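Novice: Structure of the sequence below:
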Amino acid sequence: MNASLQGDFKINGLSLRSFVNLSPLEAEEVRRWRNHPEIRRFMYNDREIDSIEHIQFIESLRESSHSGYWVVHEENRPLGTLSLTRFNPLHHHAFLGIYANPFDSTKGRGKRLMEALLALSFSHFGLHTLKLEVMEENERAITLYETMGFVREGCWRDYIFKEGRYRSILLMGILNETL
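Specialist: The predicted structure follows:
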């Protein structure tokens, strides 16, 4: 089951291309997205990632049995990225990551990305539970997650220190049978 964490997929009319299968130009495009201020501000690590570090991260995924990262395209338009981390085949759960292409303002990108991630998680990988962590002030993401059926399961108060103050992290989850 884990070997396919590095595979490419077609789901709901979208193409999911594993980071490990990206060309150098595609990998650089993903790094540009990740370094965009609107993406970085909601990351635990909000510093800019250099190209060497990014390549090393992608190379580390080749050996990972617990993490998968994908770039998602609709036709030839890049919508954003998805990830499953802390993938646990014994307990049938994983944590998700998602961000939309910050250079594309098409409405509905987040929902399309989430629909693909839910289908990948529950239909392809057979997960029972999908979890996420989100900064409490990321209201747009929280609204999307709740619209998709995620529920708040807890809060890590003052969990990270950014920009001179502590920030709380909401824990959210969805069960396969919820859908």
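Novice: contacts and neighbour counts: CA atoms only from here.
Specialist: Noted.
Novice: and the gap between Lys111 and Asp46?
Specialist: Distance, Lys111 to Asp46, using Cα to Cα, to the nearest Å: 24 Å.
Novice: And for Asn76?
Specialist: Counting by Cα to Cα, the separation of Asn76 from Asp46 is 29 Å.
Novice: So what touches stretch 80-94?
Specialist: Outside stretch 80-94, the residues that touch it by Cα atoms under 8 Å, 6 or more residues apart in numbering are 1-2, 65-73, 95-101, 109, 113, 117, 126-131.
Novice: what comes up buried for that stretch?
Specialist: Buried residues in stretch 80-94, counted by 16 or more other Cα atoms under 10 Å: Gly80, Thr81, Leu82, Ser83, Leu84, Thr85, Phe87, Pro89, His93, Ala94.
Novice: farthest-separated two in the residues you listed?
Specialist: Greatest spacing in the buried residues of stretch 80-94, by Cα to Cα: Gly80 and Pro89 (25.6 Å).
Novice: one step back: distance to Arg32 added to the buried residues of stretch 80-94, as a markdown table?
Specialist: What follows is the buried residues of stretch 80-94, written out as a markdown table (distance: Cα to Cα, whole Å):
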| residue | distance to Arg32 |
| --- | --- |
| Gly80 | 12 |
| Thr81 | 12 |
| Leu82 | 15 |
| Ser83 | 17 |
| Leu84 | 21 |
| Thr85 | 21 |
| Phe87 | 26 |
| Pro89 | 32 |
| His93 | 30 |
| Ala94 | 26 |
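Novice: from these, which single one is nearest Met148?
Specialist: Nearest to Met148 among those, with distances taken as Cα to Cα, is Leu82, at 15.3 Å.
Novice: now the other sequence, so there's something to compare against:
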Amino acid sequence: MASYSPKSRFSLLSHNELETVLNWRNKPHIRQNMHHQETITWTQHSQWYEALTNDDSRLFFVFYQNDRPIGVLNFSQYPSVPDTFEWGCYIGEDNAWPGSGLLLEIAALQFALEIESANALYAEVLSFNKSVIKLHTLFQYMPLEDGPSFVRDEEEHCVKRFKYKREQWQHNKAIVLNRLPKQICAAARNIEFEV
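Specialist: From the prediction side, this is the model:
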């Protein structure tokens, strides 16, 4: 792992970043871990952005690392549970800092449960996405009942569901961070959100 700790800034998506985000979203390794893995056209992407800008229940951040865009972090209010946020993320650049996935986990928990004071953070992961499931386990997410099964590439999979309550994060935060490499803990102190 790199010995320095980068600065992580999360800025709301602007029109200037749309092309970059679309290029990331259409990368094969990102599409394969999405519920909908079809290639997205510019027209579809523009319509999605228009809907996003008119929807107060969703927030879409671009993840800047030392002022360089490398990925996204998004939140939406969970349907029928107003005090719960659902979140998703991905790293779009291939040469991001080695601990960037861990920083996304920390940033999601901090934003939803500390900045926004939601009662819970909810996540869905496709069952073959083992690296993200491993991260959620490391951070001590509470597993929920599996979601619906689906078939992809002639194999059956399911949607793994997780929840993190605010009081659980308040109790676990120091414990979880102390288990991580020192560079990650240092970088976690350099996370900021521009809302």
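Novice: what TM-score comes out when they're superposed?
Specialist: Aligned and superposed, the two chains score 0.83 in TM-score terms (TM-score structural alignment, normalised by the length of the first structure); 164 aligned residues with a Cα RMSD of 2.0 Å.
Novice: picking that back up, who's more crowded, Asn76 and Asp46 of the first structure?
Specialist: Each of Asn76 of the first structure and Asp46 has its neighbours counted (other Cα atoms under 10 Å); Asp46 has more, 16 against 9.
Novice: helix, strand or coil for the residue minimising distance to the centre of the second structure?
Specialist: With distances taken as Cα atoms, centre = their mean, Cys89 lies nearest the centre of the second structure, 2.7 Å away. Following DSSP: H, G, I helix; E, B strand; the rest coil, Cys89 of the second structure is assigned to strand.
Novice: contacting residues for it?
Specialist: Cys89 of the second structure sits next to Gly71, Val72, Leu73, Asn74, Leu104 when contact means Cα under 8 Å, 6+ apart.
Novice: residue in the first structure matching it?
Specialist: Using TM-score structural alignment, the equivalent of Cys89 of the second structure in the first structure is Ile98.
Novice: now do Ser131 of the second structure
Specialist: So, by TM-score structural alignment, Ser131 of the second structure is matched to Arg140.
Novice: Now for its match, how many residues are close by?
Specialist: 9.
Novice: what's next to whichever strand or helix holds it, contact-wise?
Specialist: Element membership for Arg140 of the first structure, per DSSP states H and E: helix 139-147. Outside of helix 139-147 of the first structure, the residues within contact range by Cα under 8 Å, 6+ apart are Gly110, Lys111, Val134, Val151.
Novice: Which SSE is immediately downstream of the helix ranked longest in the second structure?
Specialist: Secondary structure of the second structure per DSSP state H: the longest helix is helix 166-179. Downstream of helix 166-179 of the second structure, the first helix or strand assigned by DSSP H and E is helix 182-188.
Novice: residue furthest from the geometric center of the second structure?
Specialist: Of all residues in the second structure (Cα atoms, centre = their mean), Glu154 lies farthest out, 27.6 Å.
Novice: What distance do you get for that one to Phe85 of the second structure?
Specialist: 32 Å.
Novice: likewise Asp67 of the second structure?
Specialist: Distance of Asp67 of the second structure to Phe85 of the second structure, computed by Cα to Cα: 26 Å.
Novice: re the thing from before, the longest helix of the second structure versus helix 130-138: what angle between them?
Specialist: Helix 166-179 of the second structure and helix 130-138 meet at an angle of 110 degrees, taking axes from the mean of the first three to the mean of the last three Cα atoms, to 10 degrees as the criterion.
Novice: what's the offset of helix 166-179 of the second structure from the middle of its chain?
Specialist: For helix 166-179 of the second structure, the distance from its own C-alpha centre to the chain's C-alpha centre is 18 Å (Cα atoms, centre = their mean, to the nearest Å).
Novice: Flag every buried residue along that helix.
Specialist: Along helix 166-179 of the second structure, these residues count as buried under the neighbour rule (16+ other Cα under 10 Å): Arg166, Trp169, Lys173, Leu177.
Novice: and if you look at stretch 14-31 of the first structure?
Specialist: Residues of stretch 14-31 of the first structure classed as buried: 14-22, 27-28, 30-31 (neighbour count, 16+ other Cα under 10 Å).
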